[in-house]
Structure formats: structure tokens, C-alpha cells
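Q: build the 3D model from these lines:
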Amino acid sequence: MNTSPIHEKPATTPERLDFYRRLDEKDLAPLWETLATLVTPQPRTACVPAHWQYDRLRGLLMEAGELITAHEAERRVLVLENPGIRGRSQITNSLYAGLQLILPGEIAASHRHAACALRFIIEGNGAYTAVDGERVSMHPGDFIITPSWTFHDHGNTGDEPVVWLDGLDVPIVNLFDTSFAEKYADEVQPVVRAEDDATALYGTNMLPFGYEVRGHNSPLFAYRYEPSRAALAHLAQRGAPHPVHAFKLQYANPATGGYPMPTIGAYLQLLPAGFDGASYRSTDATVFAVAEGSGYSVIDGRRFDWTHRDAFVVPSWVSVSHHAPQGEAVLFSFSDRPAQQALGLWREQGRAA
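A: Below is the predicted model of the structure:
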């Protein structure tokens, strides 16, 4: 691939500077002055690789639980801000991520918004989430989605704190200036379907990673960890690991085979003991959460050692390789790949990609 700029900025002269000044007075600008930064030969992101160690953050989460109630905060979340774009409440240029805490007896009031959301449960049992009147319990490793413009609330009827990783497409929604939000009339929406009535919906609902997918609204919003983990183990028994991804599955909309959300894809991958992954990069910046085990990833030449419950991010078009030298590890991840593929923008590069 030719990575040289498609245009070199022209030399500056007094006459041109005067012309640019007069253009500016009429809200105009010369394209040739900025073309090289607008149309780049490869992605150029301000985002950087970053790693959040859960054991170091948990104390701050619990402190937040003492300082502010879920009612006051609306959602008690510590946002994972990418160090390269601090102050924007974003983990990548297209995605938001944060760690949400709900304490025993608390309720996070019902609301809805244009952005779609996912929850990956990190710690604790006894909490639930409700989406348009359907309530399901939350357990570590579960993957739960909130489709766009659906009322949702959370509660903790147990006796221990519950923490999950939130992922939303808020930056995408705001890019198009299409943010809408609304509070429900009451703190909690009425339950129209109990969890037992919906049990038949829950299952693996996963596809081999890389399967061509299309589709939007999913009738399923809770994907349990146990059957998903079993599907990975079954995949691992059927052959050798992929040199880059090891054993990887993507969560699927059971009605269409497409992604669970139109803008966010989610994945689960098993790194077998001793796995030494090859380098890979793609245009979808990816957020990872460690569901099991420990290991390390080399991102843009830097080594990040991670363990259970940690989170880390790989920016767009930055090389990454995953390694599990001591034992099996399982990584959950999400990215904006569905949106990029729908727009014909997504690319990947790497060994046997």
C-alpha cells in the first residue's frame, strides 16, 4: 500500500495569505491548505492504547458508591477515557465505555435514549436489568444489550455490589446530531414478562468469528456466559487455533444471524494455554474486557499485562497480538465494526486475517 500523502501543502506567499484572510471573512477556506490532514493515506487517530486494572479501580468505584447515590447520579459510572482524547468521555472516537456500580437495594431509574448500549457483567450477583418491561438477572460474564430507544432500568435485590462494563455508541449518535433522551414516568417500569417466561430465548446465539452478517434489531437482549463459554470450548475441540484470534465467536441476532446492534459488534475469544498470537490490525478500534485468566497483549509495540476483570483498548489501525503464556484466558470485546461494514469502510490486515 502506498502511504505517501496524496497532496503536499503549497508554499505560503504574502499574496496567498492576504487571499486566505479575505476568504475567512466570508466563511470560506482553501481546501489545498488542509487536504493532507483531511484525506490521509492511512487512519490517523488521536486515541492511544490504554489499560485499566480493575483491582486498582475497584476501591474508587466503592468510594463513588459512598459519595453519590444511584438516584442522584442517574447512572453511577466511572468513564474509561482514552488518554489521547481526555475530556470527551470516550474510549475511542466512536464509542463510550464505563464501569457502572449498583449497590444492594438501589435502583437506576428507567429512561431511554437514541444510543444503543451493552453491559458486560464484571462482578457480583443479585442485580437485574429491565428492557421495555422484560426483566432479567445479571451474572458475571453475561452480555446484555439495550436497543436504541427502549426504556431500561437496573436494580440490585441482592446483598453484594454489582459492577458491569457499559459500552455505548453515544459518539456515533452525537456525530450525526441525533441524540434524544427521555425519562420514564415512574422510577421503574412495570414488568410485562418475567425472566422464567423468557428462558427459552437464552442460549449461545453465536457465530464463527468473521461470518458475514447483516441485520439490526434483535429479539434477544441477554446472552448468558455459561453457554457462550461452552461454545468456545466446543470450537477449541474441533481444530487448531487461528494464528491471530485463537478461538473466537461473535454474538449474533438469532432472528437474522446479524449483529445484536446495528452499530456495535461483540465477541468472545478463547486463548489456549501457551497461545502466542500473530500481529493484526483493523480499522475498528476495539475495547476488551478480561473474562477469565491472565496474559498480555502487545499493542503498537507496547506490552500490556492484563488479568481477570481488567479492560484495555486497541485504537484503529494499530497492531495488536494476544498472548496467554501461563494458562487459558477468555477475552470479551466490542467495536463499531457493524457501522463501518454498513458504510463500506472496514478493513483488516494481518496474518491469515
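Q: contacts and neighbour counts: CA atoms only from here.
A: Noted.
Q: quick one: which helix or strand includes the nearest residue to residue 108 once chain neighbours are set aside?
A: Counting by Cα to Cα, 6 or more residues apart in numbering, residue 108 lies nearest to residue 154, which is 5.0 Å off, once chain neighbours are set aside. Element membership for residue 154 (DSSP states H and E) is strand 152-156.
Q: now the element after that strand, going C-ward?
A: Proceeding C-terminally, strand 152-156 gives way to strand 162-168 as the next helix or strand, assigned by DSSP H and E.
Q: buried residues in the very next helix or strand once past that following strand?
A: Towards the C-terminus, the helix or strand next in line after strand 162-168, according to DSSP H and E, is helix 170-175. Along helix 170-175, these residues count as buried under the neighbour rule (16 or more other Cα atoms under 10 Å): 170-173.
Q: quick one: distance of the strand holding residue 154 to the chain centre.
A: Here the centre of strand 152-156 is set off from its chain's centre by 20 Å, with Cα atoms, centre = their mean, to the nearest Å.
Q: can you give me the strands in the stretch 201-350 of the chain?
A: With DSSP state E, counting those that start in this stretch, the ranges of strands along the stretch 201-350 of the chain come out as 206-208, 222-223, 247-251, 265-271, 275-276, 280-282, 286-292, 294-299, 302-307, 311-314, 320-324, 329-335, 348-350.
Q: closest to residue 183 out of these?
A: Proximity to residue 183, assessed across the strands of the stretch 201-350 of the chain by Cα to Cα, is greatest for strand 222-223 (22.8 Å).
Q: helices or strands up against that closest one?
A: Here strand 222-223 touches strand 143-146, going by 3 or more Cα pairs under 8 Å, 6 or more residues apart in numbering; DSSP states H and E.
Q: please give me every residue in contact with residue 103.
A: With Cα atoms under 8 Å, 6 or more residues apart in numbering as the criterion, the residues that contact residue 103 are 65, 156, 160-162.
Q: what's the farthest-apart pair in the residues you listed?
A: The most widely separated members of the contacts of residue 103 are 65 and 156, with 13.3 Å between them, by Cα to Cα.
Q: which residues do the two both contact?
A: With contacts defined as Cα under 8 Å, 6+ apart, the residues adjacent to both residue 65 and residue 156 are 102-103.
Q: okay, these two: which has more neighbours?
A: In terms of neighbours (other Cα atoms under 10 Å), residue 156 is the more surrounded of residue 65 and residue 156; the figures are 24 against 17.
Q: please name the nearest non-neighbouring residue to that one.
A: Closest residue in space to residue 156, ignoring its immediate chain neighbours: residue 127 at 4.0 Å, by Cα to Cα, 6+ apart.
Q: how near is the one you found to residue 55?
A: Distance of residue 127 to residue 55, computed by Cα to Cα, to the nearest Å: 21 Å.
Q: with residue 134 instead?
A: Computed as Cα to Cα, the residue 134 to residue 55 distance reads 33 Å.
Q: ok, the two, which is more surrounded?
A: Between residue 134 and residue 55, counting by other Cα under 10 Å, residue 134 is the more crowded of the two (18 against 12).
Q: please provide the structure for the following sequence as well, for comparison with the first:
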Amino acid sequence: MNAPLPTAQLRQQLYRDMDPHNLTPLWEVLHALVPPQPRTPCVPAFWRYDEVRPYLMRAGEVITAEEAVRRVLILENPKLRGQSAVTQSLYAGLQLILPGEVAPSHRHTQSALRFIVEGSGAYTAVDGERTTMRPGDFIITPSWTWHDHGHEARDPVVWLDGLDIPMIRFFDAGFAQNDTSKSQQVTRTEGTSFARYGHNMAPVRGAAPHGRTSPIFSYPYERSREALERLERDAPLDAWDGTKLRYVNPITGGWPMPTIGTFLQKLPAGFAGQGSRQTDGAVYSVVEGEGEVTVSAGEQEWRCAFGPRDHFVVPSWHTARFSSEKGCVLFSFSDRPVHEALGIHHEERLS
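A: So this is what the prediction gives:
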């Protein structure tokens, strides 16, 4: 009588026999699927604007905004090259528009934000209303709204694009449509949306025009920075974030976009912050001033000094610690609204 086969061999034979039926054993991958803490493949990354800008200007020489549809250099996470992603759920890129150009009208299910980095006088139009772009402004393109960009001033304008492209791709829910005309017809005076919703008031009748997305699609930097300065003078300083505010939807008080959260913070001169980490990875744009961020995960540590118009990403569950000798202002965006909607957001503020 033959001796029974060792358990290890029986397991391997089981795996081989069931493989043609598209079956695989959970116990071989369980610890990877349900890890003791988040394990992102992403790493911190830093894009110094002085190094990136020449490539943007060269792109302006070799392709027009109309040919490109959107002339953008994608900020790719070093561990996600080829995936057009800065984190596993978010896309980021720097878009250039030159005087006299129009980036043609289209719409898509992906939600987008624009944060103006350099230059003034360009515009973006959303569903018949234009808003002029100025440095530090935060502008929203809601899902499935017609939008185009144009430039009628003199100097190049650059902005940071943030979209939920990888997230929509994960759900296989991406649709897009090109408009029949290059620029959409303007049907409302600039500032109409802000007049209706931007003064702690709202129309008596009528639903919000963009569903769960804020009816204000332009948040001027001048007003946002004023709020930060006032709080820096009159309110206690947060040991981790300095003075940090989130942008809100004035109708709901919630996030201005259903998939992307946006923030503005000011670190006062001499700030030396404590470290914190959260499950939402965040992309930062330096609006003004200088500082330093130290990012760590396990035994690895990254340290970057930053200045105006630089960009960097802090991945999920990486500890970030900020400091600034002269003071600075930072804009950031993350996928926190989705984490909170799913009940999976987690944060640790370390001391």
C-alpha cells in the first residue's frame, strides 16, 4: 500500500487541478488582501516648478491647445509610471494655455479641479458661465458639464489639474463627449454663480445645479487667504497643520466635490509641526512662501524643501511633518470625501 502524499503536495495538486476553473485559494493571499495597515505602492514625489516649467513651455512650442485638446504634463507617481496617476485614485497634471488659444469644449464623467499656479487673464467656462483665472484661485468642473478654456490676455497661464480619473477607471464608469463647437456659448454673466450661492444665501426655489457638487465653481484666492490670515491672528494654532481650512459646498456644508476634498493652509513663520498620517493620499501645490516637508513610512524618510509653485504628493498612511521659517501657504487635494462616505477614513496625529 502506497504511503499518503505529504500535505504540501496535496495542496499543490489541488491548486493545479482547480486553476483551469479560475479558482484560487484565499489562504495563500489573505494577508496581502487584508493587511494589518495600509500598504500603498505609491511613494512621496516632488516636482520643482523651476525644473518643470521649461518642459511646459517647450510643449507650447510643439503642440497647440486645440491639437492637444488639453496641453498637460501629467505628474506621475514614480511607482505608477504609465498609469497617469499621482496616487491610486487621483490624477494630477500641469496645464498650459497661451495667449489667443482655446482648449475646446467637452464634458466627461470625471470631476476636475483647477488650481491656478501662474499667470492671469485666462478663463474657464462651465455650462455657459465664464470665470477669469487668477493665481491661487480654486475652480471646479463638475462631472458631465460642458467646459472649455481660453486665453485673451498676454502671458502664459498654468494651472494644476486634479481629477478622479483613476477612481472612475476603477469603477469602469468613464464617459466623454466632444462639443460641436470649439467654445460654448456664454449665457450667464461672470460671477452669477457666486452671487447666488457665495454670500451665505441661496435661491429660494430650484435644486442645486450640479447635484452633489458645489454650485460655486470658482473660489477666489483673495477671500480664502483673508480667512486664513484672520484665523492665524485670532484663533489657536494647530500643532500639526498650522491654520488649515477645507473648502465647502455652501448648500450642504460638505465637500465641494463628491470625490475630491480640497484644503488651504497657512504655516506661520517659525512653524515646526508635529507629524500626522491619514488614509487619504494628498497632492500639494505651494501657493506662496517656503518650507520643508518630511515624509516617512517605516524606516524610510524623504525630506524636501519647497518654494512657490512647487508640487508634491504625500501617499496614504505616510507620516508628514511640515515646517517653515518664513511662513507659507499650501493648497492640497485628496480623496477624503470617498473615504468618509465609505466609513474607511482613518487618521493619526502623532506627538
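Q: got the contact list for the residue nearest to residue 108 of the first structure?
A: Residue 154 of the first structure makes contact with 107-110, 127-130, according to Cα under 8 Å, 6+ apart.
Q: what's the farthest-apart pair in those residues?
A: Comparing every pair within the contacts of residue 154 of the first structure by Cα to Cα identifies 110 and 127 as the most remote, at 14.7 Å.
Q: find the centremost residue of the first structure, please.
A: The structure's the first structure has its C-alpha centroid closest to residue 334; by Cα atoms, centre = their mean the separation is 3.8 Å.
Q: so what's it up against?
A: Residues near residue 334 of the first structure by Cα under 8 Å, 6+ apart: 167, 264-267, 286-288.
Q: give me the nearest residue to it, chain neighbours excluded.
A: Spatially, and ignoring its direct neighbours in sequence, residue 334 of the first structure is nearest to residue 266 (4.2 Å; Cα to Cα, 6+ apart).
Q: so when I look at residue 8 of the second structure, I'm seeing a helix, right?
A: Yes: secondary structure assignment (DSSP: H, G, I helix; E, B strand; the rest coil) places residue 8 of the second structure inside a helix.
Q: from residue 159 of the first structure, how far off is residue 283 of the first structure?
A: For residue 283 of the first structure, the distance to residue 159 of the first structure equals 42 Å [Cα to Cα].
Q: before we move on, what about residue 229 of the first structure?
A: With the distance defined as Cα to Cα, residue 229 of the first structure ends up 26 Å from residue 159 of the first structure.
Q: which one of the two has more residues nearby?
A: Neighbours of residue 229 of the first structure and residue 159, each counted by other Cα under 10 Å, are more numerous for residue 229; the result is 19 against 13.
Q: residue in the first structure matching residue 282 of the second structure?
A: Residue 282 of the second structure is assigned residue 286 in the first structure as its aligned equivalent, the criterion being TM-score structural alignment.
Q: ok, residue 81 of the second structure next?
A: Here residue 81 of the second structure is matched to residue 86 in the first structure, going by TM-score structural alignment.
Q: and residue 16 of the second structure, by the same measure?
A: In the first structure, residue 16 of the second structure lines up with residue 21, judged by TM-score structural alignment.
Q: again with residue 116 of the second structure
A: For residue 116 of the second structure, the residue aligned by TM-score structural alignment is residue 121.
Q: ok, its match - contacts?
A: By Cα under 8 Å, 6+ apart, residue 121 of the first structure lies in contact with 138-143, 162-165.
Q: distance to residue 60 of the first structure and neighbour count added to those, as JSON lines?
A: Rendered in JSON lines, the data for the contacts of residue 121 of the first structure read as follows (distance: Cα to Cα, whole Å; neighbours: other Cα atoms under 10 Å):
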{"residue": "138", "distance to residue 60 of the first structure": "22", "neighbour count": "28"}
{"residue": "139", "distance to residue 60 of the first structure": "22", "neighbour count": "22"}
{"residue": "140", "distance to residue 60 of the first structure": "20", "neighbour count": "19"}
{"residue": "141", "distance to residue 60 of the first structure": "22", "neighbour count": "24"}
{"residue": "142", "distance to residue 60 of the first structure": "23", "neighbour count": "20"}
{"residue": "143", "distance to residue 60 of the first structure": "24", "neighbour count": "24"}
{"residue": "162", "distance to residue 60 of the first structure": "14", "neighbour count": "24"}
{"residue": "163", "distance to residue 60 of the first structure": "12", "neighbour count": "26"}
{"residue": "164", "distance to residue 60 of the first structure": "14", "neighbour count": "25"}
{"residue": "165", "distance to residue 60 of the first structure": "15", "neighbour count": "23"}
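Q: not counting sequence-adjacent ones, nearest residue to residue 195 of the first structure?
A: Beyond its immediate neighbours in the sequence, the residue positioned closest to residue 195 of the first structure (Cα to Cα, 6+ apart) is residue 136, lying 5.3 Å away.
Q: for the one you found, what are its contacts?
A: Residue 136 of the first structure is in contact with 128-130, 194-195, 222, counting by Cα under 8 Å, 6+ apart.
Q: please repeat the previous calculation with a cut-off of 10 Å.
A: For residue 136 of the first structure, the contact set (Cα atoms under 10 Å, 6 or more residues apart in numbering) comprises 127-130, 144, 154, 193-196, 198-199, 221-222.
Q: so which helix or strand takes in it?
A: Take DSSP H and E as the rule and residue 136 of the first structure turns out to sit in strand 134-138.
Q: what's the average distance of that strand to the second structure?
A: With the two structures superposed, strand 134-138 of the first structure lies on average 0.5 Å from its match in the second structure, counting by mean Cα distance after the TM-score superposition for the first structure.
Q: reformat the contacts of residue 154 of the first structure as CSV; add neighbour count and distance to residue 247 of the first structure.
A: Putting the contacts of residue 154 of the first structure into CSV (neighbours: other Cα atoms under 10 Å; distance: Cα to Cα, whole Å) gives the following:
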residue, neighbour count, distance to residue 247 of the first structure
107, 23, 37
108, 23, 36
109, 21, 38
110, 23, 37
127, 26, 30
128, 20, 30
129, 23, 30
130, 26, 32
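Q: tell me which of the residues you listed persist in the second structure.
A: Listed in the original numbering, the contacts of residue 154 of the first structure still in contact in the second structure are 107-110, 127-130 (both residues aligned by TM-score structural alignment, their matches' Cα atoms under 8 Å).
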